[in-house]
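could you work out the structure for the sequence below:
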Amino acid sequence: MKVTLSALLVVSTFIIHTSTEVVNVSVTVSTRQAVSFIDDLFVGVTLDSSLLPTSQHWRGLDLNSQKVKVLAKGLSPCYLRIGGTAGDNLTFVPTGHGTVDSNHALTEATWDAVNKFVQDVNWKLIFGLNVLKRKEGKWDPTNAKELLQYNCAKGYQLAGLELGNEPEIFLGQHNTTVSASQLGRDFYNFKKLLRSTPGYEKTLVIGPDMTSVARSRKYFADFLTAGGDRAVDRITFHQYYTNGHTAHLSDFTHSKLMDTLVSYIQTGLDVARRTNPLTPVWLGETSSCHHGGARGMSDRYVAGFLWLDKLGVAARMGLKAVLRQDFYAGNYGLIDHRTFDPLPDYWLTVLYKRLVGDAVFSVKASVDNSTIRAYVHCTKPSSSYGYAPGSVTMYFLLPTDNTTTITFPQFPGQPVDVFWLTPVDGLTSKKVRLNGKLLALVNSQLPRLPPKTVTSGSVTASGKSFGFIVIPGANVAACKKHTQSPIIG
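Here you go, the predicted structure:
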């Protein structure tokens, strides 16, 4: 479709031209049949276990803050996974059961605060138990039972429980080891315990939370064949692209680095499906850079390239949940750890949850994915925008400096709604604009986040930017059959 001057002017309010060259791209979607499905809980968040000990005081996170609650509710429904390396040092300390070093104590008061928060914001809690509570070489469930009993007595709901975090690197993290086969047996015994405990008949057993399926493929496989396959309701592994201490700004828009995720996920799926072909697989903890993120980058606008691409790849490849490290703390949080202000990836995640529906389609662009990266779903039915069944949501990343015009030849003449995100002051900006308008809370509430309607049938956007495009009148039959997938994560 030919791009006219008027078409360029229509969207000029949110285009920042960074290059004189304009790349024209046509996009086509294979709408006959979906390649996979996601659900409302596909995108979740994490908090690190290191926030829980009484000595930490949540490292500044105020669970009673109205701002924090408003931002959390903006992501609901949502899994919250609390886990991490520190979880394998934690001891639950019921009142009157003695004392534990405050650096490793999970108190009743802290547990109450967590559960009140998730209830208030409509989140579902997943918690990582300490697998290094061991006796005669086996996991000792005594302390876990105390937590489960207390939790049940208080009437709290647990969506899922993990047992240990990144077990294949225990030697480096905790100066001990647990073999894959023993861990598989521990999980199997844990599953039997959980299913026999009133109130936990449906609580998910989640694991093994591998740090790297690529480096530790054998450990992963041995865990599953030793009993883990019969224990886990959700199979998890973790993923980060690079080390936050050595990351460069260019890494975040590097297509070859983005492409590494495909082979990584495929490795995990290959191992998991040998024993558990029907068990949902999750990225149980994931972000751009490990070691706490990259200062001044992984919590800025530029981090959205890796985040949005990860969501697209994971959904297309059939993963059922992606849990973002993290909601708060580190250099990769969704909210600022000083002000609790929403950071760029927070707004990106809210838009994803509002716009992106269940069915995932294959998509082809007329240029390679180093110029444009494209993903397509049915549009999510919601009261936010009122899109009718049959509409589609596309999301795009433009990792180069080239201004790009996108056309949709299979939907000729269709108006499109554009939700395009650009930085306020460069790729390392903490502030982001939607269609040219600065995003911020309005009267302590989330703004409506309206689209800009373009009637020309094409959209032009600046290089090194990303966003969502909805075609309300696409009339895709597969999007009328599925309003939302019944498969839960």
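
can we go C-alpha only for contacts and neighbour counts from here?
Will do.

so what does the longest helix seen in the chain touch, helix or strand wise?
Across the chain, the longest stretch assigned as helix under DSSP state H is helix 255-275. Judged by 3 or more CA pairs under 8 Å, 6 or more residues apart in numbering; DSSP states H and E, the packing partners of helix 255-275 are helix 217-223, strand 234-243, helix 303-316.

what are the boundaries of the strands in the stretch 251-400 of the chain?
281-290, 321-324, 356-365, 373-379, 392-398 (DSSP state E, counting those that start in this stretch).

just checking, R230 touches Y188?
Yes. Contact criterion CA atoms under 8 Å: R230 and Y188 qualify, at 6.6 Å.

okay, the two: which has more neighbours?
Neighbour totals were compared for R230 and Y188, and Y188 leads with 20 against 16 (other CA atoms under 10 Å).

what's the separation between L171 and V213?
17 Å (CA to CA, to the nearest Å).

neighbour count winner among these two?
The residue with more neighbours, out of L171 and V213 and counting by other CA under 10 Å, is V213; that gives 24 against 11.

ok, that one touching F223?
No. Counting by CA under 8 Å, V213 does not reach F223; the two are 11.9 Å apart.

for the helix or strand that Y188 is a member of, packing partners?
Y188 belongs to helix 180-195 when assigned by DSSP states H and E. The helices and strands touching helix 180-195, judged by 3+ CA pairs under 8 Å, 6+ apart, are strand 138-139, helix 217-223, helix 229-231.

how about this one, so we can line them up?
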Amino acid sequence: MIKFLLAAMGMSARGILMAGQEPNPSGAASGSGGDCSREIFIEVEVEAAGVVFEVNERYASWNVDSSWDRGFFHIEFSNKNLVAAARALRPSTLRFGGSGNDYLLYNMPSNPDVCMSGHDSPRFGCMNATHWDKLYNLAEATETDFLFGVSFDKISAGVQGKGYRWNSSNAQDMMQYIVDSNQTIWGFELGNEVNNLGAKGSNITGADQAAAFVELAEVIEKFFPNQDTRPMIVGPDSGYYSPQPWLKGFLGNLSSHLSLYAVTHHVYPGVDTTNYNLPSTLDRIHDDIGWYPPIIDSLMPSSQVWAGENGPTGGGSDGTCGDNSACGTYATTLWYADELGLRARSGFSQHQRQDLLGGRYGLLGIDHDNEALGAHSHVAIHPDFWINFMWKRVMGAKVLNVTVANTNAEVRVYAHCGMPPSPNRIDSELGLVVINLSNTTESSIGVPGATALTGWSLTPGRDGVFGSKIDMNGVELLDLIQEPGQVPEDVPVAGVMKKIWSLPPVSVNFISVSGIRMPPGCAA
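Alright, predicted model coming up:
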């Protein structure tokens, strides 16, 4: 069992632990003279059972939204700055989907007139072979798995109501083009938050959607007969309207026909400028974790559990995230780091972040209020990008269960072991993410017996918590890519070695631990 010693003290304290200082387990006040500050030591333990779960190497992945108001039709996916940024986050899965996905038709060579049928929905979009190839080439250039969300055609579904049945003919046009082009694709989804369809919930039942997935599987088998290279099927990407009974109906009806590679659900916890560092905000996903995995374990136990589309808050109809928006600022890094840690510890194999770019909640920012990107345009890096970047380099796939003994909700600790997935990984025996939510209190953490803690503290930049800049160990990180060579592959700031690691207020700390006896299951 590994024990950490964690100390918390007010920023006015003179007794903050420095490098090389040993904590005082008695909890007595430190300092001298009139200093009345008091260090509160918190016991943190890694359970003796050792590894409790193992995530995919592409655990921290991202989405590309297909909606007009996320700029899909105005983004040049060959932009070298964009490619360089996305490559820095490999290995990942590029999931193409989102609300606009179900309003797309595919104008492929086998059916060039499909988009001439006429649609009066403002969301309608026509995806031609050029659009497809550019998106496909982004996945290839960035070495990501490509997970493509097939359109459910919600325009027709909305018109036909309860009598609607998905028609696979246009999806077959798309798959024929993939085969004819000798392209490979990792997987397919079908529909986005179909259970939300209709003003008061879905007019498509879970059983209806299960029938559509059976047809999708038959179509995939037709075009990809080799089982060894056949794309995976993932879904159903359920949303917020009565998801539990709908998902039970979907999985219950589907399970006798096929098993999904992964089951997906979407959550936006509503992080904004008023609640970004409240423990209660970050704990909102406990309800989701409480009901979602047990349903999958019961009805489709061979499937992985994925967070299929998760962002700090919904982007809204214009992608700006609404009132009190914290999207694109340092503030959401606290949520993102905690979300990755908590879901991994709760048995989620993969996390698809909404999204890479398009809308203010993206890991990257682009022109015209995040709705357009030219071939040579600059690309902004939002602070959350660096959470994904560091996770890939410090955190292994093997998850350990960490317990904070006195339930200090403002300090969150997550521990992983094993080899981090990035080719530019930091070699270590144990990787920690330690988040300090307090905006007034600095804390410290030590690992008794460790020879060294090498760490990187991510803190607000010079424009503050609600600004777009971020510091790493006091050094301002890149926030605008003007040339692709600016994007680092290795961690851009040297790690600092200490025996006791300081946790600044509102900070996310990635710590590599060396020289300890590892828990069971951590050995390669």
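
so what number do they get for TM-score?
Aligned and superposed, the two chains score 0.86 in TM-score terms (TM-score structural alignment, normalised by the length of structure 1); 461 aligned residues with a CA RMSD of 2.8 Å.

buried stuff in the helix holding Y188 of structure 1?
The neighbour-count check on helix 180-195 of structure 1 (16 or more other CA atoms under 10 Å) flags 180-191, 194 as buried.

contact partners of stretch 45-53 of structure 1?
56-59, 78-87, 90, 102-107, 110, 285, 323-329 (CA atoms under 8 Å, 6 or more residues apart in numbering).

and with 6 Å instead?
With CA atoms under 6 Å, 6 or more residues apart in numbering as the test, stretch 45-53 of structure 1 has contacts from 58, 80-84, 86-87, 103-106, 323-327.

sort out for me which of the residues you listed are in strands.
When DSSP state E is applied, these are split such that L80, R81, I82, G83, A105, L106, L323, R324 fall in strands.

scan structure 2 for its longest strand.
Per DSSP E, structure 2 has its longest strand at strand 40-54.

on contacts alone, who are the packing partners of it?
Packing contacts for strand 40-54 of structure 2, counted by 3 or more CA pairs under 6 Å, 6 or more residues apart in numbering; DSSP states H and E, involve strand 2-10, strand 398-404.

just give me the mean distance for that strand relative to structure 1.
Compared with structure 1 after the fit, strand 40-54 of structure 2 shows a mean deviation of 2.6 Å (mean CA distance after the TM-score superposition for structure 1).

and that strand, what's buried?
Taking 16+ other CA under 10 Å as the criterion, strand 40-54 of structure 2 shows 40-47, 50-54 as buried.

can you add distance to L278 of structure 2 and give those back as CSV?
Formatted as CSV, those follow (distance: CA to CA, whole Å):
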residue, distance to L278 of structure 2
I40, 20
F41, 21
I42, 19
E43, 22
V44, 21
E45, 23
V46, 24
E47, 26
G50, 30
V51, 29
V52, 27
F53, 27
E54, 28
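
Q266 of structure 1 pairs with which position in structure 2?
The equivalent of Q266 of structure 1 in structure 2 is G290 (alignment by TM-score structural alignment).

er, V27 of structure 1 actually
Using TM-score structural alignment, V27 of structure 1 pairs with V44 in structure 2.

how many other residues sit next to the nearest residue to that match once chain neighbours are set aside?
Counting by CA to CA, 6 or more residues apart in numbering, V404 is the residue found nearest to V44 of structure 2 once chain neighbours are left out, at 4.4 Å. V404 of structure 2 is flanked by 19 other residues according to other CA under 10 Å.

how about V404 of structure 2, what's its match in structure 1?
Looks like V404 of structure 2 aligns to A365 there (TM-score structural alignment).

also L503 of structure 2?
In structure 1, L503 of structure 2 lands on A461 (TM-score structural alignment).

try I178 of structure 2
In structure 1, I178 of structure 2 lines up with N151, judged by TM-score structural alignment.

got a list of what its match touches?
Contacts of N151 of structure 1 by CA under 6 Å, 6+ apart: none found.

for the longest strand of structure 2, what is the distance to the chain centroid?
From the chain centre to the centre of strand 40-54 of structure 2 is a distance of 24 Å (CA atoms, centre = their mean, to the nearest Å).

could you list the residues in contact with it?
Against strand 40-54 of structure 2 from outside (CA under 6 Å, 6+ apart): 1-8, 27, 397-405, 519-521.

please enumerate the helices of the stretch 51-200 of structure 2.
Ranges of helices in the stretch 51-200 of structure 2, per DSSP state H, counting those that start in this stretch, are 80-87, 129-141, 154-160, 169-180.

who touches the shortest one?
Put plainly, it is helix 154-160 of structure 2. Contacts of helix 154-160 of structure 2 (CA under 6 Å, 6+ apart): D102, Y103, Y164.

would you mind finding the match for the second one in structure 1?
Read it as Y103 of structure 2. In structure 1, the residue matched to Y103 of structure 2 (TM-score structural alignment) is N89.

ok, now how distant is D299 of structure 1 from F252 of structure 1?
D299 of structure 1 is 11 Å from F252 of structure 1, by CA to CA.

for F170 of structure 1, that is, sorry about that
29 Å.

so those two - more neighbours on which side?
Between F170 of structure 1 and F252, F252 has the larger neighbour count (other CA under 10 Å), namely 25 against 18.

now check structure 2 for the residue matching that one.
In structure 2, F252 of structure 1 lands on Y276 (TM-score structural alignment).

next, the counterpart of N439 of structure 2 in structure 1: secondary structure please.
Aligned by TM-score structural alignment, N439 of structure 2 pairs with D401 of structure 1. Per DSSP: H, G, I helix; E, B strand; the rest coil, the local secondary structure of D401 of structure 1 is coil.

quick check: closest non-adjacent residue to L106 of structure 1.
F92 (4.6 Å).

state the distance from the one you found to W58 of structure 1.
Counting by CA to CA - F92 of structure 1 and W58 of structure 1 are separated by 16 Å.

neighbour count for the two, which is higher?
F92 (23 against 19).

in structure 2, what residue corresponds to V281 of structure 1?
V281 of structure 1 maps onto V305 in structure 2, by TM-score structural alignment.

contacting residues around that match?
A262, V263, F348, S349.

in CSV, list those along with neighbour count and distance to A88 of structure 2.
Formatted as CSV, the contacts of V305 of structure 2 follow (neighbours: other CA atoms under 10 Å; distance: CA to CA, whole Å):
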residue, neighbour count, distance to A88 of structure 2
A262, 22, 25
V263, 24, 27
F348, 24, 23
S349, 23, 21
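
pretty sure G333 of structure 1 contacts D326?
Yes. In this structure G333 of structure 1 lies within contact range of D326 using CA atoms under 6 Å: 4.9 Å.
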